[in-house]
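# can't give you the sequence, but here's the structure:
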């Protein structure tokens, strides 16, 4: 009975591959990869001739079943573009199928953009919330962020280059422009960049306005305001959010998250404004 090995691979610097990862890739009967071109580059660097087979997030269900079936003939290794499979990357489906069929599943830990970013963020918190890439739909995205903010823990978020400016604006609206953030780009690569700044200042950074590629954001734990703003200020901000095109309920949820107030307090303002 074959074993499924979930193998972490370098997120940028090929020298970060571990001896155990190399040994597993050398001995596996089959290597499945999210991106065969990138994996071939790694295998060539390691002197491994095993040719990877494609298996990615958009692969058909039958392809994932075929990969699980390959475990009957020997060990299978699964790798992604970089980092640890099934952590904001494909792989979980194959892991579940292997478990369902009774095959051993083993992890080969190593590089991860999440742990790499946390290591250089300078946070001392005892935990964090990892959100990965946020949903493209704004309502779902804001709901997820509000839930994460309620934990009072640091947050780790992945962002594509075309989503970053909008995301920073949304985060500043929810957490305040003075909230701390660490922007990580090209981690472990030649042009690695790690900048600690605030959400208000982040849009002006070269790495944000000019940098290509994905970014990893580490957000400081939310800080509860010392005292809630006066009701007149809340009404003004509520009106501004509605003027920007948000529905009353959506504006109320965002305002409640921004000031860390119970939602029913803001909903009462919405009801009062409707009556007036």
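In hand now; what should we look at? Owing to the predicted nature of the structure, the values given are computational and were not obtained by experimental measurement.
# can we go C-alpha only for contacts and neighbour counts from here?
Noted.
# give the contact list for the residue positioned nearest the centre of the chain.
In the chain, the residue lying closest to the centroid (Cα atoms, centre = their mean) is residue 132, at 1.5 Å. Counting by Cα atoms under 8 Å, 6 or more residues apart in numbering, residue 132 touches 87-88, 156-158.
# And residue 254, by the same measure?
Residue 254 makes contact with 142, 146, 174, according to Cα under 8 Å, 6+ apart.
# Distance-wise, check residue 252 relative to residue 269.
Using Cα to Cα, to the nearest Å, one obtains 9 Å as the distance from residue 252 to residue 269.
# Which one's more surrounded, those two?
Comparing residue 252 with residue 269 by other Cα atoms under 10 Å, the one with more neighbours is residue 252, at 26 against 17.
# Do a quick rundown of the strands in this structure.
Using DSSP state E, the strands found in the chain span residues 4-7, 30-33, 53-54, 76-79, 105-108, 129-133, 155-159, 180-185, 193-198, 215-219.
# CSV for those, including distance to residue 21?
As requested, the strands of the chain are arranged in CSV below (distance: least, Cα to Cα, whole Å):
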stretch, distance to residue 21
strand 4-7, 6
strand 30-33, 12
strand 53-54, 18
strand 76-79, 10
strand 105-108, 6
strand 129-133, 24
strand 155-159, 25
strand 180-185, 25
strand 193-198, 27
strand 215-219, 24
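# the helices in the protein, which residues?
Defined through DSSP state H, the helices belonging to the chain, from first to last, are 19-27, 36-46, 61-69, 92-100, 113-119, 138-149, 164-175, 206-209, 231-243, 248-259, 263-275.
# Which elements pack onto the last one?
Contact analysis of helix 263-275 by 3 or more Cα pairs under 8 Å, 6 or more residues apart in numbering; DSSP states H and E lists helix 248-259 as its packing neighbours.
# Below is structure B, check it against A:
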């Protein structure tokens, strides 16, 4: 007697956030494949890309485009479908919502009371961190920097003082200019350029930002690229004169105790010592 063929149970209606491979199709998890197989519809960035993934696992499913250019118009219909259907959300590669459209879909699905599930998996930013050999205890994902020089410099200045490893996405043609701008705005920190992650020619090239900018100046690489930059070195000790000036200014606005507390927090100094100094400055 042959065993009965197993029939997959339908998925509960709602939103399923599905991470897909960033290069190597073997990285699609069995759970992700199962969700895609049973989803009523898949919201995709590019149907051609997702169709290739679905062919890899031997299935066909209805797909709807959902990307930066049509998200506002598509979102209400997808939210409505989640009341009775299982809607899977995928990006072209990696984890949806990480430098991809999607967070508003999750927000609105939650506001509508729909069931929401995440199916974790590949993420280029995290994979690059594991390859770079730089501190991983704290990191900031900054996505793509602006392409125009002034806007890029402003964005770099905003993250320059953050005491964490920085992770950025970049394209090959813009890589050298981006690395040079990072060196100018951050100082010549250690960094890594990772590309073709999980693919045959995966590489992580390490060096200082200026070294890497020079390396890629005449030979921009192909493929999707992740830049990982070391955190800043130890900050120099605060100048006592600067703390004094800040304390004098704070005393024009605040009582002694609050002024001492504000400056202590800003400069990382001892509050009690600053309180005593504030009394001195006020002649008390």
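Now that the structure is in, tell me what you want to look at. Note that this is a predicted model, so its numbers are computed, not measured.
# one step back: distance to residue 2 of the first structure added to the helices of the first structure, as TSV?
Formatted as TSV, these follow (distance: least, Cα to Cα, whole Å):
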stretch	distance to residue 2 of the first structure
helix 19-27	12
helix 36-46	21
helix 61-69	10
helix 92-100	10
helix 113-119	29
helix 138-149	38
helix 164-175	42
helix 206-209	45
helix 231-243	56
helix 248-259	49
helix 263-275	52
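# Residue 4 of the first structure: which of those is closest?
Nearest to residue 4 of the first structure among the helices of the first structure is helix 92-100 (7.0 Å), distances taken as Cα to Cα.
# Next, the buried residues of that closest one.
Within helix 92-100 of the first structure, the residues that qualify as buried are 94-95, 97-98, counting by 16 or more other Cα atoms under 10 Å.
# same question, stretch 19-28 of the first structure
Of the residues in stretch 19-28 of the first structure, those buried under the neighbour-count criterion (16+ other Cα under 10 Å) are 21-22, 24-26, 28.
# what's the answer for stretch 148-166 of the second structure, then?
Neighbour counts over stretch 148-166 of the second structure (16+ other Cα under 10 Å) mark 152-153, 155-156, 160, 163-166 as buried.
# Let me know the closest of those to residue 56 of the second structure.
Closest to residue 56 of the second structure, out of all of those and judged by Cα to Cα, is residue 166, at 34.1 Å.
# which residue in the first structure lines up with the closest one?
Residue 166 of the second structure maps onto residue 155 of the first structure when the alignment is built from TM-score structural alignment.
# How about residue 121 of the second structure?
Using TM-score structural alignment, the partner of residue 121 of the second structure in the first structure is residue 110.
# what's the nearest residue to its match if we skip its chain neighbours?
In space, and not counting its chain neighbours, residue 110 of the first structure is closest to residue 8: 5.0 Å by Cα to Cα, 6 or more residues apart in numbering.
# Run through the residues that contact the residue nearest to residue 221 of the second structure when sequence neighbours are not counted.
Take residue 221 of the second structure and drop its neighbours on the chain: the residue closest to it by Cα to Cα, 6+ apart is residue 172, 5.0 Å away. With contact set as Cα under 8 Å, 6+ apart, residue 172 of the second structure has these partners: 220-225.
# Please list which of these are preserved in the first structure.
On the basis of both residues aligned by TM-score structural alignment, their matches' Cα atoms under 8 Å, what survives of the contacts of residue 172 of the second structure in the first structure is 221-225.
# quick check, nearest of those residues to residue 94 of the second structure?
For these, the nearest to residue 94 of the second structure is residue 224 (11.8 Å; Cα to Cα).
# what residues are up against the closest one?
Remark: with contacts taken as Cα under 8 Å, 6+ apart, residue 224 of the second structure is in contact with 169-172, 195-196.
# most neighbours, which of the residues you listed?
Once you tally neighbours by other Cα under 10 Å, residue 195 ends up highest among the contacts of residue 224 of the second structure, having 24 neighbours.
# Give the aligned equivalent of residue 53 of the first structure in the second structure.
In the second structure, residue 53 of the first structure lines up with residue 64, judged by TM-score structural alignment.
# Hmm, that match is touching residue 40, no?
No: assessed by Cα atoms under 8 Å, residue 64 of the second structure is found out of contact with residue 40, at 10.9 Å.
# of those two, who's got more company?
A count of neighbours by other Cα under 10 Å puts residue 40 above the other of residue 64 of the second structure and residue 40, at 20 against 17.
# residue contacts, that one?
Shown in contact with residue 40 of the second structure (Cα under 8 Å, 6+ apart): 61-62, 85-88.
# Apply the buried test to these and list what passes.
85-88.
# For the residue in the second structure that residue 74 of the first structure lines up against, give me its contacts.
Aligned counterpart of residue 74 of the first structure in the second structure: residue 85 (TM-score structural alignment). Each residue near residue 85 of the second structure by Cα under 8 Å, 6+ apart is listed here: 12-14, 39-41.
# make it 10 Å
Residue 85 of the second structure makes contact with 10-15, 39-41, 78-79, according to Cα atoms under 10 Å, 6 or more residues apart in numbering.
# before we move on, what about residue 97 of the second structure?
Under the criterion of Cα under 10 Å, 6+ apart, the contact partners of residue 97 of the second structure comprise 17, 19, 89-91, 103-106.
# still on that earlier bit, of the buried residues of helix 92-100 of the first structure, which is the nearest to residue 220 of the first structure?
Closest to residue 220 of the first structure, out of all of those and judged by Cα to Cα, is residue 95, at 32.5 Å.
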